[in-house]
Every structure is written in structure tokens, then in C-alpha cells.
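> Following is a predicted model, sequence given first.
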Amino acid sequence: MLGKLTLAQVFCQPIVPISFVVSFSSLICFFFYCIKSGFTKTDKQISWILTFASSLVCTITSIPFFLLFWRSGWDMTQLGTDSNYHTALVCFFISYLILDLSLGSIYYRNRITLLTGWIHHPLYIGILIWLLRSKSSSFFSTNCLLELPTLVLALGSFREKWRCDILFASSFFLLRLVFHAYMIVALKQRHRLETLWLVAVIVFPLHLYWFYGIVTQQVKRYATHWPVFCKTTPAIITRRRPKHSFLDRICTV
């Protein structure tokens, strides 16, 4: 097994400070551009700016690595390597997590929940730093395709006409439940990091909880169109949606 890097060794790599500077600068500029240009106006729209940028970059950049992983016959050795490209993407996502909490505390504090914000983000920062120390940042780059459902959700949060609940739910089911479940078994059997599968196990119940919420919300949403078949009472049909719906509270991985 490859030896672990110390934190000092991780941050002494030239690609790390460069990636952080570029990532922080780009995300901050994009955030304020969206606000100043009027593209985002509501509290909800502003809260999705950084998540949209992060999920877009992560989804696009992960595609070639995911295809290589698939074409290799799901060879786990490809998820235990390191390179400047993989390291840069990890630094980018860490930058997003930090900015989502810091800028979010100023511009959309009431939309940062305890679970999906104050617990989720520091937890993932810790996991990503561990991957950098373990020289396995390719694991993150390859699995960033799991950000596709978040990208779909972010687009729908900007404009109602861009919303596609079916695409979101189906991609969430395939990637964050089916593929994730497969990865738990594969990591335990074949990945060089012996405890990485436990990280996947810890995250999986959260995805199950989110998917249960997605299905429940969609049943209630479409039940309003078929009150006779669903035996929905008029009181339920006219009930207003909560200020922050379940989908609004789902963020990243």
C-alpha cells in the first residue's frame, strides 16, 4: 500500500494552492455575476448558484474518467491513483463546500440546514482531504458523475420551465442508489483503501432518505391532478407547499 502524505505534503504540492486560488476566484466571481446580472433574484435562486457551478463542473469533468472506469470492466485500480488533474478537482469541490457555508451564511442563511450544510460540508471536506493524503483523488473524480442529479435539480431551481422531476428522480435512483450500492461491494472487495467502503456505507442511508422524500413529494404533487383516483380531499388539493420543499433541501453528494 502507498504511504500516506502528511497535510504539509499535500498543501506543498504546487497544484494545490494554485487550484484553490483559481477555484475560489472563479466561484466568487460567478456568484456575484449571477446576482448583479439579475439572473438570480430570489433567496432560493441565489442559494443554488454555487451548487449549480459545482455540479456542472464536476459532472462534465467526471465523464471521461467514468467512461474509462466502465470500459476497464470496473477496474478498482483506477480509483486508487493520483494526478494533478484529480487533485485540482478535489480542491475545487473543497472550495465550493467552504464558500457555500461562508457566503451562504450571509446571503441565504435560512436555507443552510444542519444536516445538508453544517454537518454534510465539513464531513465531506474531511473525506476529501483524506483522499488527497491517501493519493486516491481519482476516486472522487470518477464518481463525480453522481453530481448529475444535483445539476438537474439546480437548473430547475433557477427556472420552473427547466424543472424535470422525472429526470432528477431517475438519475438519482440509478447513480446514488443502484451504482452506489454496487460500489460499496466493489470497494470492500477490491479497493486498496480498506476503509473506503465504510465511507460509502455511511453516506448510503442519507441517499435512501432523500429518495424516499423525492418519491413522497412526487406522489403528493401528482395526486393533486387525480383526486378521484388518489382519493385526495379538497383540503389537501388546495394546501400550499411548504416554504422550503424537500427537493430544495437536497444539495450535493
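Done, it's in.
> C-alpha from now on. contacts and neighbour counts both.
Will do.
> Tell me where the stretch 51-200 of the chain has helices.
Along the stretch 51-200 of the chain, counting by DSSP state H, counting those that start in this stretch, helices occupy 84-102, 104-107, 120-133, 137-143, 148-158, 165-172, 180-190, 196-223.
> and of those, who's closest to Ala8?
Ranking the helices of the stretch 51-200 of the chain by proximity to Ala8 (C-alpha to C-alpha) places helix 120-133 first, at 9.7 Å.
> elements contacting the closest one?
Judged by 3 or more C-alpha pairs under 8 Å, 6 or more residues apart in numbering; DSSP states H and E, helix 120-133 is in contact with helix 7-12, helix 84-102, helix 137-143.
> Need the winner for burial among these.
Across the helices and strands packed on helix 120-133, the average number of neighbours (mean count of other C-alpha atoms under 10 Å) peaks for helix 137-143, which reaches a mean of 24.
> Check which helices and strands that one sits against.
Contacts defined by 3+ C-alpha pairs under 8 Å, 6+ apart place helix 137-143 against helix 49-71, helix 84-102, helix 120-133.
> what distance separates the shortest one from the centre of its chain?
Spelled out, that is helix 120-133. 13 Å (C-alpha atoms, centre = their mean, to the nearest Å).
> Please identify the buried residues of that helix?
By neighbour count with 16 or more other C-alpha atoms under 10 Å, helix 120-133 contains the buried residues His120, His121, Tyr124, Ile125, Leu128, Ile129, Trp130, Leu131, Leu132, Arg133.
> Pasting the second one now:
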Amino acid sequence: MSSPLSLAVMLPTIVPAGPFTISVGLLVTIFYLFRPLYTTSKQISWILTTTAGAVMTLSSLPFLYCYAQAGADVTGVPLLPAFAYVTNRFFQGYLVTDLAIGAVVYRDQVTLSTGWVHHTIYLHIVELAIRRSWMHVFCIAGVMEFPTFLLGLMCLRPRLRNNTVFAVAFFTTRIAFHIALLWSYFVHRDVALGGSAVPAMILAAVLPMHALWFYGCLRGFVRRARTPAPQPTTIRLDIYASATPPILTASPAGVVTSQEVAPHETVVRRSMRIRSRIRRRATQAFVTRSEHARELVRALPALWEIWWSWESGLRAVTPHAMQARGWIEERTGKGVSDYVGLASPPAGNVA
């Protein structure tokens, strides 16, 4: 595993001053300008990577344009040696700066495989491309950093996260375009690369790593699809007649209650008041009818006595019968004879 000290010893023999030094200075400045905007170690670690992804994607556009104009033929990709040289040195500057700052500031984010090993290998690959005049190959492949730029942007701005866009961009650049470049540079190696198959071999060696990353992306889609959607939060309002504003509290189960509700006429309160009024009227009517029924039951013996007296021709009526007679006339407004179903009272006076 490489370390900042070993890289410092190795750099003078690999990377000369000039564009590399300027790139390192710019990247360090950008890092410390944007670092105060983020708090987590993960976000801080993506500042340099997102910047490098944007620069490499933009730098690949002239080469991609000529590649498309030539009908997807790598023999039509221009060399642009000066521009390609600066771009390659910039990427080397990013690799070294990310390791150096990461070893001090966000050490927990610099892993062995995706940090030290990955950056060290690419540092030598870019140096090989510079020394063998394959800089344009690395520049056109720089569009593969577009998914890295998107991923960094989504990490720095989580509200922009879109897994589908990232997956499509990753497959388009690092799988489909990668395979197209690999095949084209292998088939046209005599014209485009002076007969060397090394760029095609490097592309072939990197492809499994990209395929493994894309497989992990697809597994994430499957895992999220199988995860049940969160249940909606249940809202319960306990309504009380009070003049003070409502005080909302959240229970541990996620149920929101209100201790007091404003006195304004809401639909809920109006419906509750109407139902209460109906229940009160029904209860009063039931109680009234029940009282009448109970009084009638208590008066039945006296009514029977009155009817029996008239049937027997008796003229003397007991006090209970007199009480029942007065109750009937008071409640119904009818005479006793009409109430009990007689057409007319028997002859004589009832004393």
C-alpha cells in the first residue's frame, strides 16, 4: 500500500512541475473554499472527486464530438496534445491531492481498494498514457467520470438524488461506451495506436470492476423494491370546547393529538352538535312516553274498577277509581266512557 511519504518520493520521477502543480494548487483551494459548507466526513470527501468528475467530463467533449463525427470510429479522434497533456496532469493532481488530504481530513473515507490501490494504479496508467502519446485515449475515456460527478453531486446535495439517472448514466458510459472503446481500439490498434494493444488491454482489465459496481447498483434497486413502503402516519384529533389554541403533541407511536381546539365552527363540531341535539330530543321523547306508560300501568287497576262498576250498575266508586278518572280527563281531555270504549255512561249519577 502506498502512503503520502512514498508518493512524495515517487512524484519527482513521475510527474514534472507545471500543469500538475497548478492543478494541485487549484484543487486544494477549491477544497478549503467548499469545506465549511459541509459537516459530514462523507460529504467532505466528495468535494475533490466531484470537481475532478466535472472537469474530466467537460474535457472529454471535444474528443467525443470528433468521435461522433467520424461515425463512432476511434481513428477520427484527434490527438490535441497540449490540451490532452494538461487534462492528464490535472487528473494526476486530483489523485495525489485526494490521497494527501484524505489521509489527514477524511481518513475514514479513504479505503484500501477504492482509495490507495485505485488512485496509485491510475496514477501510473495516466503516466503511461502521457509517455506513450496515448493521452487522447484517456481524455475520451474521461466521459466515464460523468457518473462519478452525478454521484458526488447527489451526495453534496441529497435533494438532487435520482438513482435511476445515475444507473442509466453509469451503464451508458462505463459499460456500453467502455465496451465500444475496447473493441474499437483493439480492432483499429494499427491505425490509432501504432499497433499497440496495451490501451485495449487496460480497458479490458478495468471493465470487470465497472461491471461489479453496476451489479451492486442493480442490487440496490432490487433491495429498495422489496422494502415495503412506509405506512402513512395516523392522525387523531381529540376535540375539546376551549377558547385556547390547539397544542399538538406527538406520542411515541407517531400519533398526533390535540389537547385543545380553537372555538371556530368546524364541520366536525357542527356535525357533533347536531347528533347531540338529536340524541337529546330522542331521549326526552322516550322518557316522556315512558312516564306516561308507567302512570297508565299504575292506573290500570282503578280503570278496571270503574269499568266493572258501570257494568255491574254500581253507583259507589272507590277513591282509586276517582283518582284514575281525574288522571284520564286531565291527560286525554276525554271522558272516562270514551276512554274505556263505552258509547255512553250508564244511567244515573256517579257520586
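Nice, I can see it. Because the structure is a prediction, the values reported are computed rather than measured.
> TM-score for the pair, please.
Once superposed, chain against chain, the TM-score is 0.79 (TM-score structural alignment, normalised by the length of structure 1); 215 aligned residues with a C-alpha RMSD of 2.1 Å.
> picking up where we left off before, tell me which of the buried residues of helix 120-133 of structure 1 is nearest to Gly80 of structure 1?
Checking those against Gly80 of structure 1 with C-alpha to C-alpha, the nearest one is Leu131 at 9.0 Å.
> ok, the aligned residue in structure 2 for that closest one - contacts?
Using TM-score structural alignment, the partner of Leu131 of structure 1 in structure 2 is Ala129. Listed by C-alpha atoms under 8 Å, 6 or more residues apart in numbering, the contact set of Ala129 of structure 2 reads Met135, Val137, Phe138.
> residues contacting the first one?
Looking back up the chat, that one is Met135 of structure 2. Applying C-alpha under 8 Å, 6+ apart to Met135 of structure 2 gives the contacts Leu79, Pro81, Ala84, Tyr85, Asn88, Val126, Ala129.
> Now do the lengthiest helix in structure 2: which range of structure 1 does it align onto?
For structure 2, the longest helix by residue count, based on DSSP state H, is helix 267-312. Aligning helix 267-312 of structure 2 against structure 1 (TM-score structural alignment) gives no matching residues.
> from the chain's centre, how far out does that helix sit?
The answer for helix 267-312 of structure 2 is 61 Å, by C-alpha atoms, centre = their mean.
> Against which helices or strands is the helix or strand that comes right after it packed?
Next helix or strand after helix 267-312 of structure 2 toward the C-terminus (DSSP states H and E): helix 319-332. Packing contacts for helix 319-332 of structure 2, counted by 3+ C-alpha pairs under 8 Å, 6+ apart, involve helix 267-312, helix 336-340.
> will you turn those into JSON lines that also has mean neighbour count and distance to Asp190 of structure 2?
Shown next, in JSON lines, are these (neighbours: other C-alpha atoms under 10 Å; distance: least, C-alpha to C-alpha, whole Å):
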{"stretch": "helix 267-312", "mean neighbour count": "13", "distance to Asp190 of structure 2": "82"}
{"stretch": "helix 336-340", "mean neighbour count": "15", "distance to Asp190 of structure 2": "126"}
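> can the ones you listed go into a markdown table with extra columns for distance to Phe171 of structure 2?
Below are those laid out as a markdown table (distance: least, C-alpha to C-alpha, whole Å):
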| stretch | distance to Phe171 of structure 2 |
| --- | --- |
| helix 267-312 | 55 |
| helix 336-340 | 98 |
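> Leu112 of structure 2: which of those is closest?
Each of those has some distance to Leu112 of structure 2 by C-alpha to C-alpha; the shortest is helix 267-312, at 62.9 Å.
> quick revisit: how much space separates the match of Leu131 of structure 1 from Val110 of structure 2?
For Ala129 of structure 2, the distance to Val110 of structure 2 (C-alpha to C-alpha, to the nearest Å) stands at 25 Å.
> same deal with Ser290 of structure 2?
Note on Ser290 of structure 2: its distance to Val110 of structure 2, by C-alpha to C-alpha, is 86 Å.
> Just tell me which of the helices and strands packed on helix 319-332 of structure 2 ends up closest to Thr13 of structure 2.
Closest approach to Thr13 of structure 2 among these (C-alpha to C-alpha): helix 267-312, 81.0 Å.
> quick one on the thing from earlier: how about a markdown table for the helices of the stretch 51-200 of structure 1, with distance to Ile60 of structure 1 added?
As requested, the helices of the stretch 51-200 of structure 1 are exported to a markdown table (distance: least, C-alpha to C-alpha, whole Å):
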| stretch | distance to Ile60 of structure 1 |
| --- | --- |
| helix 84-102 | 11 |
| helix 104-107 | 25 |
| helix 120-133 | 19 |
| helix 137-143 | 10 |
| helix 148-158 | 9 |
| helix 165-172 | 15 |
| helix 180-190 | 19 |
| helix 196-223 | 22 |
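> Buried residues of stretch 162-176 of structure 2, list them for me.
Under the neighbour-count criterion of 16+ other C-alpha under 10 Å, stretch 162-176 of structure 2 has Phe166, Ala169, Phe170, Phe171, Thr173, Arg174, Ile175 buried.
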